[in-house]
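S.K.: only geometry, no sequence info:
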């Protein structure tokens, strides 16, 4: 017989380690309709996974945990390289651009408050997978993934 008591169901506000992550709901809400600008503005997704490795990550670690084929060119970038294009408020921005930048600034603030050991990576050419990863705890990592189109 199946037990569906509410207290026995997995909370969407917990990661596998059981750590409360109410902030993750805020991240999910911010990611709705938020696009990372490139030649083709692309959505951003939250990813998380277990890792027994300790920081800093290597390119080989990213290839392993994200299942990237060995022929994909991968390079490490700084967290600031990830944030700079989306958190700089330009004088010429209209209301939509200002709202997007404000959402990115809020997203950055939440992630910086809950993750540590940030690392960024670019994987691929022309269609680039862009990652910003941080450590949730000793065994789990999480972060953002999006795609850049650069021709």
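M.R.: Thanks, I have it. Since the structure is predicted, the reported quantities are computational estimates derived from the model, not experimental observations.
S.K.: going forward, measure contacts between C-alpha atoms and count neighbours the same way
M.R.: Fine.
S.K.: what's the helix ranked longest in the chain packed up against?
M.R.: Once the chain is assigned using DSSP state H, the helix that runs over the most residues is helix 95-114. Counting contacts by 3 or more C-alpha pairs under 8 Å, 6 or more residues apart in numbering; DSSP states H and E, helix 95-114 packs against helix 22-31, helix 79-87.
S.K.: so which of those helices is nearest residue 131?
M.R.: Minimum separation from residue 131 across the helices and strands packed on helix 95-114 (C-alpha to C-alpha) falls at helix 79-87, 8.0 Å.
S.K.: just to revisit the earlier point, nearest to residue 95, of the helices and strands packed on helix 95-114?
M.R.: Nearest to residue 95 among the helices and strands packed on helix 95-114 is helix 79-87 (14.6 Å), distances taken as C-alpha to C-alpha.
S.K.: other residues contacting the closest one?
M.R.: 36-37, 100-102, 104-105, 108, 118-120, 130, 132 (C-alpha atoms under 8 Å, 6 or more residues apart in numbering).
S.K.: got the buried residues for stretch 107-126?
M.R.: By neighbour count on 16 or more other C-alpha atoms under 10 Å, the buried set for stretch 107-126 is 107, 108, 111, 115, 116, 118, 119, 120, 121, 122, 123, 124.
S.K.: so how far is residue 48 from the third one?
M.R.: If I follow you right, that is residue 111. Distance, residue 111 to residue 48, by C-alpha to C-alpha, to the nearest Å: 13 Å.
S.K.: quick one: the strands in the chain?
M.R.: With DSSP state E, the ranges of strands along the chain come out as 35-36, 42-43, 45-50, 74-77, 116-123, 127-135, 140-149.
S.K.: for comparison:
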């Protein structure tokens, strides 16, 4: 499929005079294949991440932290103080700044080698919402490469 798309682009711009833009949903495998095909064909491409899909991933993350009927997920995603860490960081959350138990740890993206962005935290809970572990899982994302990671720290 990717080779076919490059074939069509080459038919339209065989001299590579135009800017080639590729819209992706953040799938790391797809991005690697696009980059490899561009390199093979000696074509410079500009990869654009579809932010609608990124928002969908954020909603999925919110639904991992909250039940389907819990309005707190929507509150976390629409809270005006989200980027400033305006909510209780001792409870599962999305956004804000990490309240580290130990020293700060930011995972490195294995594709681009940049530090990943913190997106939230989660505490292990049973189905009733009671804590089942003495620690916190920190959630990270590299949206440009479409990869996520977690780090666990225990009290």
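M.R.: Great, that's in hand. Given the structure is predicted, the values throughout are model-derived calculations rather than measurements.
S.K.: can you pull the TM-score for these?
M.R.: Here the superposed chains carry a TM-score of 0.33, computed using TM-score structural alignment, normalised by the length of the first structure; 80 aligned residues with a C-alpha RMSD of 4.6 Å.
S.K.: hang on, the earlier thing: distance to residue 29 of the first structure for the buried residues of stretch 107-126 of the first structure - can I get that in a markdown table?
M.R.: What follows is these, written out as a markdown table (distance: C-alpha to C-alpha, whole Å):
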| residue | distance to residue 29 of the first structure |
| --- | --- |
| 107 | 10 |
| 108 | 13 |
| 111 | 13 |
| 115 | 18 |
| 116 | 21 |
| 118 | 21 |
| 119 | 23 |
| 120 | 22 |
| 121 | 24 |
| 122 | 25 |
| 123 | 26 |
| 124 | 28 |
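S.K.: now do the longest helix of the first structure against helix 22-31, angle only.
M.R.: Going by axes from the mean of the first three to the mean of the last three C-alpha atoms, to 10 degrees, helix 95-114 of the first structure is angled at 160 degrees with respect to helix 22-31.
S.K.: now do the contacts for the residue lying closest to residue 139 of the second structure once chain neighbours are set aside.
M.R.: Of all residues not flanking residue 139 of the second structure in the chain, residue 150 sits nearest, at 4.7 Å (C-alpha to C-alpha, 6 or more residues apart in numbering). Contact partners of residue 150 of the second structure, counting by C-alpha under 8 Å, 6+ apart, are 107, 137, 138, 139, 140.
S.K.: just put those residues in TSV and tack on distance to residue 5 of the second structure, secondary structure and neighbour count.
M.R.: Below are these laid out as TSV (distance: C-alpha to C-alpha, whole Å; DSSP: H, G, I helix; E, B strand; the rest coil; neighbours: other C-alpha atoms under 10 Å):
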residue	distance to residue 5 of the second structure	secondary structure	neighbour count
107	34	coil	20
137	40	strand	17
138	38	strand	24
139	34	strand	24
140	32	strand	22
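S.K.: turn the residues you listed into a markdown table, columns for distance to residue 120 of the second structure.
M.R.: Putting the contacts of residue 150 of the second structure into a markdown table (distance: C-alpha to C-alpha, whole Å) gives the following:
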| residue | distance to residue 120 of the second structure |
| --- | --- |
| 107 | 14 |
| 137 | 9 |
| 138 | 6 |
| 139 | 5 |
| 140 | 7 |
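S.K.: tell me the one of those residues nearest residue 48 of the second structure?
M.R.: Nearest to residue 48 of the second structure among those, with distances taken as C-alpha to C-alpha, is residue 140, at 20.2 Å.
S.K.: in what helix or strand does the residue lying closest to that closest one once chain neighbours are set aside lie?
M.R.: Closest residue to residue 140 of the second structure apart from its sequence neighbours, by C-alpha to C-alpha, 6+ apart: residue 118 at 4.5 Å. Per DSSP states H and E, residue 118 of the second structure falls inside strand 117-122.
S.K.: not counting sequence-adjacent ones, nearest residue to residue 151 of the second structure?
M.R.: Using C-alpha to C-alpha, 6+ apart, the closest residue to residue 151 of the second structure is residue 138 (5.1 Å).
S.K.: for the one you found, which residues are in contact?
M.R.: Going by C-alpha under 8 Å, 6+ apart, residue 138 of the second structure touches 98, 118, 119, 120, 121, 122, 150, 151, 152.
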